[in-house]
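**Q** need a 3D model of the following:
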Amino acid sequence: MYDGYWATTINGTLTYTPTTDIKECSHGWEFEQSDFIETDPTEHELVCDKSSYAHNTMSINLAGRALGTLIMPMIADKYFGRRIMFYVAVASYIIFTLPLLWVSHPTARLLLRFIQCCGFETNYLMPYVILMELIPPNRRDLTVMLTFVSWTLGMSSMSLVAYLSMHWKVISAVSIVPMVLSFIYWRMLPESPRWLLSKGRLRECADILFNIGAANGTKGTVTREEVEEELRDLSYRLPANEPLSRVFVYPKLRLRACMLFLLSFTQFPVYGVGVMSMTIMPGNYFMSHLILTLFEIPSVFVGLTVTHYFGRRFLAFSSLFLCGICCIVAPFCVDHMWKLIAVLAVLKLAVSCTLYLVFLLPSEILPTPVRTSGAGLTVVSGMLGMTFAPYLLQSGQGGTLQYWVLLGITLLGALTVVPIPETLGLVMPQTFLEGEELGRGRPLTAWIHKWNVHKYPAAPPHHTKEEVQDLMNGKA
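**A** Modelled structure (predicted):
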C-alpha cells in the first residue's frame, strides 16, 4: 500500500497526505468471493509479499510428482511389483492430504504438498500397466481409452464439485474419497503375471493365469505342471533385475526410448497451456473448465478408433498436424473469448490424442523388466516440459506468444514420431532383445493399418540359445 503521513493544518485540522512510497499492508485484506468462498491463498492470505508462495507451491507439486514418478515405478519394477506400489502411492496421498486441511505453517505445508504429490502419477500408472500386461494386443488401445475416459470424467466432475462447494477444503476432502474406495479392490487387483515371471515367482504367476483361464471358461484344458514347466522355460530367457539404463545398450531401443521421452516433453506443455488458459480467460471459470475437459472425451474415442483401424503412427501425425493448425489460428482469436475457447477445445482434443499415444506406446515398446519405470520416466519428461506452461501464459509478452512457441514444439514432436515403429498388432516385448527386434520387417515408410497388418510380422523372431546367453552375459 502507499505510505503517507498525518499533519495538522494552520486551522488545526488533521489531514492525511499520501506519498508514492510503498509499505507493507497493515489493515488486512478483503477477497472477492463470487467464484469461491475460500481458497488456499485467501485463507492463508498469500498475497503481496507472500504471493510467491503460490508459485513455490506449484513448483513443489511438480517436483514431487517428477521425483515420485521417477523413483516409485523403478522400485515397483525391481522389488515390490505394480500392485503393492499402487497401494503405497494411494496411501501416501491420503496420509499427507489430510494434514493440509488444518496445518498452516508455510514450510510444513510445502513439505506436505511435496510428499502428497509423489504418488500422483503412480496412482494411474500401476493399475494401467497391470492391465496392459494382462490383455491381448488387440485390446490394448481399448484399455487406454477406458483409463482416459475415467480420467476425463473425474476432471469434469471437479467442475461440479468446485461449483457446488466453493471451498478448497471440500474439494480436497472429496479427492480423498476415491482413494479410500480403491482399497475395496485389495483382494481383486492381481499382480502382473509378466512381472512375477520376470522375478521367477512361477507359482504365483500360474495362479493368476489359472484364475484368468477359469474366468474365460478354459478351466481344465492344461495342468498346473504343464503351465509351470512352460513358465520355467520362459524364465530362462529373461534377464533378472536389469536397470532402466540397460535400454541404452541397444541402439534401436535407445533411440525409441529417447524419442518417447522427447515426445512427452513437447506435448505436456501443449496440454498444460490448454488447461491453464481457463484461469486467465474472462467469463465463467467453471464453464470454461467443463468445456475444455469434456472435449477430452471425444479424443479418447478418436484415439481408440484411429489406432485400431489406421495405426499408431497415423494418429500421431494427424493429431500433431491438428495441434499445429490450432496454434496458428489461436493468436487471431485472443480478442474473442468464445472463439478462443473453441480453438483451445479443439487443441485440447488433438493433444489429448497425442497423450493417448504417450501412455500407450511405452507399454508396447519397452520390455517387461523396465516397463513401469520407463513409462514413469516418460511421464516425468512430460512434467518437466509442463513446468514451462505457466511461464508461457504469464510471460508478459502479449497474448499470442505462447501459441507460436507451442507451434514450434509441436513440429519438434512430429519429428520424434518418425523413428518409432508401428506397433499395431505386435506382441509386447518381454526381453530386451525382443524390444530391440520389435518392428523388424515393418518399414517406417509403410502405412500399416488394420487391413494390411497381416502382411507384416506380429512378433520378433524366436531367440536362439546363443542370443539368450549373450543377453544374460551382458552382451548387446
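
**Q** okay, CA-based contacts and neighbour counts for the rest of this
**A** OK.

**Q** buried ones in the helix ranked longest in the chain?
**A** Ranked by number of residues, the top helix in the chain under DSSP state H is helix 337-365. Within helix 337-365, the residues that count as buried by 16 or more other C-alpha atoms under 10 Å are 340-365.

**Q** check stretch 380-389 too.
**A** The neighbour-count criterion (16+ other C-alpha under 10 Å) identifies Val380, Ser381, Gly382, Met383, Leu384, Gly385, Met386, Thr387, Ala389 as the buried residues of stretch 380-389.

**Q** go on, stretch 68-76?
**A** Gly68, Thr69, Leu70, Ile71, Met72, Pro73, Met74, Ala76.

**Q** at which residues are the strands of the stretch 251-400 of the chain located?
**A** Per DSSP state E, counting those that start in this stretch, the stretch 251-400 of the chain carries no strands over any range.

**Q** leaving out the residues flanking it, which one is nearest to the spatially most central residue of the chain?
**A** Centrality entry for the chain: nearest residue to the mean C-alpha point is Val379, 5.3 Å, by C-alpha atoms, centre = their mean. Spatial nearest neighbour of Val379, chain neighbours left out: Ser264 (6.8 Å); criterion: C-alpha to C-alpha, 6 or more residues apart in numbering.

**Q** I'd say the one you found and Thr378 touch.
**A** Yes: at 6.2 Å, Ser264 and Thr378 qualify as touching, with contact defined as C-alpha atoms under 8 Å.

**Q** joint contacts of the two?
**A** Common neighbours of Ser264 and Thr378, using C-alpha atoms under 8 Å, 6 or more residues apart in numbering, are Val358.

**Q** compare the two (neighbour count), which wins?
**A** Comparing Ser264 with Thr378 by other C-alpha atoms under 10 Å, the one with more neighbours is Ser264, at 28 against 25.

**Q** for Thr19, which three-state class applies?
**A** What DSSP: H, G, I helix; E, B strand; the rest coil gives for Thr19 is strand.

**Q** look up how far Leu294 lies from Ser150.
**A** Distance, Ser150 to Leu294, by C-alpha to C-alpha, to the nearest Å: 12 Å.

**Q** and whichever strand or helix holds Leu209, which residues are buried?
**A** Leu209 belongs to helix 202-215 when assigned by DSSP states H and E. By 16+ other C-alpha under 10 Å, the buried positions in helix 202-215 come out as Leu202, Arg203, Glu204, Cys205, Ala206, Ile208, Leu209, Phe210.

**Q** I'd like the structure of this one too, to check against the first:
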Amino acid sequence: MVQYDDLLRDFVGEFGTFQKICFVLLGIASIPWGCLQMSPVFMLATTDTWCKIPYDNEIASQFCVVNYTSNCEELIKNLTIPREKIDIGCGATWRFEQCHRYDIGNVSVVSYANEPNIPTSLNNTAKITCDHGWEYDRSQYKSTVSQEFNLVCDKFYLNAMVSTIFMFGLFVGSFVVGNIFDRLGRRKGFIVTLIVTIILGTIEAFAPNYIVFVVVRFFMAASGYGLYLAGFILACEYVGPSKRTLTGMVYPIFFAVGFMQLSLHAYFIRHWWILQLSIMAPCILFLSYWWIIPESPRWLISKGRTDEAEAIIRKCCRINKVELPEEEFREALKNIEKSMKERNSNYDVWSLLKYPNMRKKTLILFFNWVTVCIVYYGISFDTSSLGGNPYLNLFISGAVEIPACLCGAFMIDFPMLGRRGSMMFVMIFGGVTCIILTFVPPCGDYVWIGITLAMTGKFFITAAFSIVYLYSAELFPTPLRSIGVGLCSMTARIGAMLAPQLIFLGQLWEPLPPVVFGVTSIIAGLLIMPLPETRGRKLPETIMEAEEFGKKRKQKKNRWYPGYGEIMKVEADGKYEMNRL
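**A** Okay, here's the model as predicted:
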C-alpha cells in the first residue's frame, strides 16, 4: 500500500525548494519562543537590595554637611543599613542586608568625629524588618519583575515560582495544543496560538500585580508552545523520510538563535516590560503566514480533504520544478487516502507499561527526558550566577547549541557510537562536567573556567536533547510512536518545573544545582546501557515486535536457537542432534 512518504520520495521530492523555504520561515517563527522561555534570566534578575529609610530628608539634614559630604545617599545607607558577611567562594565579603535596617527612633541622637558637626553613626544598633519597602540597585537593570512586585526577603521564593508555573503551562499546553492541531489543522492551529500568545504577551507587560503576571504567563506558556510545536510538525511533515531526521535535529537551532537574540535585546533594553514588548512585536509579522505557509497535505488527506491536499502538492511540485505523472499520481493519492482510513488506533498509553521489556525501556526513557530537561533549563536559567557578563553568558549559552545540534546529528550515524552510544557519551560526560563545576568558584580568575565548564555541560546536554527525540521514536512501535514520544515530552516538563526550584535551593547551598545536574546525568547515561541500538535496524511495527526488540535471551552452554529448533552439541567431532521444539 502506497504511503504519503512514498509520494514525497517518488514524485514530489523529499527536500526541494518548497520544503526549504517553508522550513526556514517556520524556523524563524520559533525564534520568539526561545526568547520567551529564557526571558526570566533578565526579567526576573535579582539585584542588590536594601530597606527604604524613613525620615531620610531629616537624616540628610543632620548628617550631610556641605563641603564635607561627597555622597550623601551612600553615607545614609552606610549609617542606617546593617551589613552582613557572605562567602562568595573566593573569600568573604560584606554586603548590605536586604531584609533589615536599624530602628531609627530618634534621628537627633548621633555621634561625631573629631571634626565638629560631622556625624559618623547613629547611636542605635537595634534591627527591624523593612517596614517602608525597599530600594534597589538600578545601575544594571532599570526595572525587573522582582523590583516591580518586591519579590525579596520572605517573597524571594516567588521569583523561582514564576518559571515553575511557566513550565507547568508548557505541560498543560502539550495536551491542549496537540488536540488543537489535530482538530483545526497545523496552519490554523499555528495562527490561533500565535494570536493568543501576542495578546497574552502584551497583557503580561502591563500586569498590575504578581498574581495577574503569573496567571497570564501560565496561559501564555500553554499557547506559546504552539509557535514551536506547529512549526516543528509542519516542517517534518513537509519533508521526505530520509530528510526528516536531519530537519528534526536542525530545527532546534532556531530556538537557540532566540537565546542569542534575547541577550542582544536585554543588553539595550533594561526595563523588563519594554523587553517583553520587544519580544512580542515581531510575532505580529508571522500573521502573514496564513497566506504564505500552506496546510500539511498529510493532515488534509487524513481528514478526507484530498482535493485541497492535491492542490498544495501540485504547487510544491511547480516550485520544486518537478513534473507529476498524472496517472500514477492520482492512483497514489487514492491509495494513501484508503491506507489512512484503514489505520486503527486501538492502542493507548497503558500499552507502553503492560509488557515488561517495553515498560523497562519506557521508564528509562522517562528518566532520561526528565534529566535532560532539568539540566538543560537549570544551566540556561542559571547563567547569571556564573560570574562575568550575564548578557555575554546567555549569548554563548545559545551559541553553543548550534554546534551541539549539528554534532548530535553526526554522532548518531557514527558506526562506533550509534544512537545508544551517543546518548550515553553526552549524558555521562555532561554530568562529569557539571560535577567539576562545583569546585570552581564564580569569582576572580576562576570566572572563565566556570563559564567554560558550564557551557561545555550545556553543549553535551543540548546534544542529548536532540538525540533523545530520535532515539525514543525509534524504540517505540509504530502504533505507539506518537503517543510514546508525546508522553516522554510531557514527562520531561517535570524536570523543567523542578529546575527553577533547584536553582532557588542553591541559595541555601551553592553547589547543590551542579551536583544534582551531574549525578542525575551520569545515572541517566548508565541506564541507557540495557537499551538496544537502533541504528540501521528495522524498527518495530507492532507491540510484540517492540517487546522482543532488544530483549536478551538466556542461552545455555553449548546451545543456540536458530529459530526452528534446538541444536545441541553432543560430541566434539562436529556431529549434531536436532530436537524439534
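
**Q** give me the TM-score for this pair.
**A** Here the superposed chains carry a TM-score of 0.79, computed using TM-score structural alignment, normalised by the length of structure 1; 435 aligned residues with a C-alpha RMSD of 3.4 Å.

**Q** helix/strand/coil for Thr534 of structure 2?
**A** When classified by three-state DSSP, Thr534 of structure 2 comes out as coil.

**Q** so it sits against Arg419, correct?
**A** Yes: proximity of Thr534 of structure 2 to Arg419 meets the contact threshold set by C-alpha under 8 Å, at 6.5 Å.

**Q** comparing those two, which residue is more hemmed in?
**A** Each of Thr534 of structure 2 and Arg419 has its neighbours counted (other C-alpha under 10 Å); Arg419 has more, 25 against 20.

**Q** now do the helices in the stretch 151-300 of structure 1.
**A** 168-181, 193-198, 202-215, 224-235, 251-276, 285-294, 296-309 (DSSP state H, counting those that start in this stretch).

**Q** need these in JSON lines (columns: distance to Ala330 of structure 1).
**A** Output for the helices of the stretch 151-300 of structure 1, formatted as JSON lines (distance: least, C-alpha to C-alpha, whole Å):
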{"stretch": "helix 168-181", "distance to Ala330 of structure 1": "32"}
{"stretch": "helix 193-198", "distance to Ala330 of structure 1": "45"}
{"stretch": "helix 202-215", "distance to Ala330 of structure 1": "49"}
{"stretch": "helix 224-235", "distance to Ala330 of structure 1": "53"}
{"stretch": "helix 251-276", "distance to Ala330 of structure 1": "11"}
{"stretch": "helix 285-294", "distance to Ala330 of structure 1": "15"}
{"stretch": "helix 296-309", "distance to Ala330 of structure 1": "18"}
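
**Q** what about the ones you listed, which gets the closest to Arg371 of structure 1?
**A** Across the helices of the stretch 151-300 of structure 1, the minimum distance to Arg371 of structure 1, taken as C-alpha to C-alpha, is reached by helix 193-198, at 9.5 Å.

**Q** now the closest one on structure 2. Mean distance?
**A** With mean C-alpha distance after the TM-score superposition for structure 1, helix 193-198 of structure 1 departs from structure 2 by a mean of 3.8 Å once superposed.

**Q** who touches that helix?
**A** With contact meaning C-alpha under 8 Å, 6+ apart, helix 193-198 of structure 1 is reached by 77, 81, 133-134, 202, 204-206, 208-209, 231, 235, 238-240, 368-369, 430.

**Q** count the residues that sit near the equivalent of Leu238 of structure 1 over in structure 2.
**A** Aligned by TM-score structural alignment, Leu238 of structure 1 pairs with Arg343 of structure 2. Using other C-alpha under 10 Å, Arg343 of structure 2 has 9 other residues around it.

**Q** do the same with the one 10 residues further on
**A** Applying the criterion other C-alpha under 10 Å, we find 14 residues in the vicinity of Leu353 of structure 2.

**Q** any idea how far Val400 of structure 2 is from the closest residue to it other than its chain neighbours?
**A** Leaving aside its sequence neighbours, Leu353 of structure 2 sits nearest to Arg359 (C-alpha to C-alpha, 6+ apart; 4.4 Å). Arg359 of structure 2 is 35 Å from Val400 of structure 2, where distance means C-alpha to C-alpha.

**Q** helix or strand: which one has the closest residue in space to Phe183 of structure 1 that isn't next to it in sequence?
**A** Nearest-residue entry for Phe183 of structure 1: Tyr87, 7.7 Å, with adjacent residues in sequence omitted and distances by C-alpha to C-alpha, 6+ apart. Counting by DSSP H and E, the element that carries Tyr87 of structure 1 is helix 81-97.

**Q** helices or strands next to whichever helix or strand comes after that helix in the packing?
**A** With elements assigned by DSSP H and E, the helix or strand that comes after helix 81-97 of structure 1 is helix 106-118. Counting contacts by 3 or more C-alpha pairs under 8 Å, 6 or more residues apart in numbering; DSSP states H and E, helix 106-118 of structure 1 packs against helix 52-75, helix 81-97.

**Q** count of neighbours near whichever residue in structure 1 pairs up with Pro513 of structure 2?
**A** Aligning on TM-score structural alignment places Pro513 of structure 2 opposite Gln402 in structure 1. Applying other C-alpha under 10 Å, we find 22 residues neighbouring Gln402 of structure 1.

**Q** for the nearest residue to Pro511 of structure 2 once chain neighbours are set aside, grab the count of nearby residues.
**A** Distances taken as C-alpha to C-alpha, 6+ apart put Thr438 closest to Pro511 of structure 2, at 5.3 Å, once the chain neighbours are dropped. Counted with other C-alpha under 10 Å, residues neighbouring Thr438 of structure 2 total 18.
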